[in-house]
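Peer 1: Dropping the sequence and predicted coords here.
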Amino acid sequence: MRREYINYPKDVPVLISCANIIEYPIHWHNSIEILYVLKGKFYVTIDSDKYELVEKDIEIINIDEAHSIYSE
């Protein structure tokens, strides 16, 4: 498990990225994470709870909440 520190651009407290995720191991952040599914589906595990996200779903993950992401 690892902690990720998000470095934001100067004067903008938001970092936006688009990714194709196959597997992202368990980690946590110093900020919230908002996931939005553009296409397909993937799974998010937060603590011991597993959630399936499909196209147009949004998931908000709290600060310091350990989570992992993967698709099949």
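Peer 2: Noted; the coordinates are in hand. Residues are numbered from 1 along each chain as shown.
Peer 1: Only C-alpha atoms from now on, for both contacts and neighbour counts.
Peer 2: Will do.
Peer 1: how near is Trp28 to Arg2?
Peer 2: Counting by CA to CA, to the nearest Å, the separation of Trp28 from Arg2 is 7 Å.
Peer 1: now do Ile69
Peer 2: 14 Å.
Peer 1: Mutual contacts of these two, please.
Peer 2: With contacts defined as CA atoms under 8 Å, 6 or more residues apart in numbering, the residues shared by Ile69 and Arg2 are Ile26.
Peer 1: Please compare the first structure with the one that follows:
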Amino acid sequence: MEQFELELIAKYGEKDEELKQLWDDHISYEKILEKYETKPFLTPVEEQEVKELKKKKLAGKTKMHTILDKYKTAEE
């Protein structure tokens, strides 16, 4: 995420519950994925979970960008 987007999340996250939830989920998925990245070997089940987490993270990020675009427009 770019600095400007992080600032918008900080500014509007308290007011916009959906944005806050998406950001919290994004951070949570990132932490879980980092734990998997430290493992030297993943089981097939873990590999599948990593794929699902990445999909959820990307979907959430897409929704976040849509919300942030509205706030960017309002800021201009």
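Peer 2: Structure received. Keep in mind the model is a prediction, meaning the values are calculated, not measured.
Peer 1: Tell me how they score on TM after superposing.
Peer 2: Once superposed, chain against chain, the TM-score is 0.21 (TM-score structural alignment, normalised by the length of the first structure); 33 aligned residues with a CA RMSD of 4.7 Å.
Peer 1: For Trp28 and Arg2 of the first structure, indicate the residue with more neighbours.
Peer 2: Trp28 (22 against 10; other CA atoms under 10 Å).
Peer 1: Okay, and that one sits in which element?
Peer 2: Assigned by DSSP states H and E, Trp28 of the first structure belongs to strand 23-29.
Peer 1: And the contacts of the strand or helix carrying Phe4 of the second structure?
Peer 2: Phe4 of the second structure belongs to helix 3-12 when assigned by DSSP H and E. Helix 3-12 of the second structure is contacted by residues 19-20, 23, 68, 71-72 when judged by CA under 8 Å, 6+ apart.
Peer 1: looking at these, which has the most residues close by?
Peer 2: Leu19 leads the contacts of helix 3-12 of the second structure on contacts (other CA under 10 Å) with 23 neighbours.
Peer 1: quick one: contacts for that one?
Peer 2: Leu19 of the second structure makes contact with 9, 12-13, 64, 67, according to CA under 8 Å, 6+ apart.
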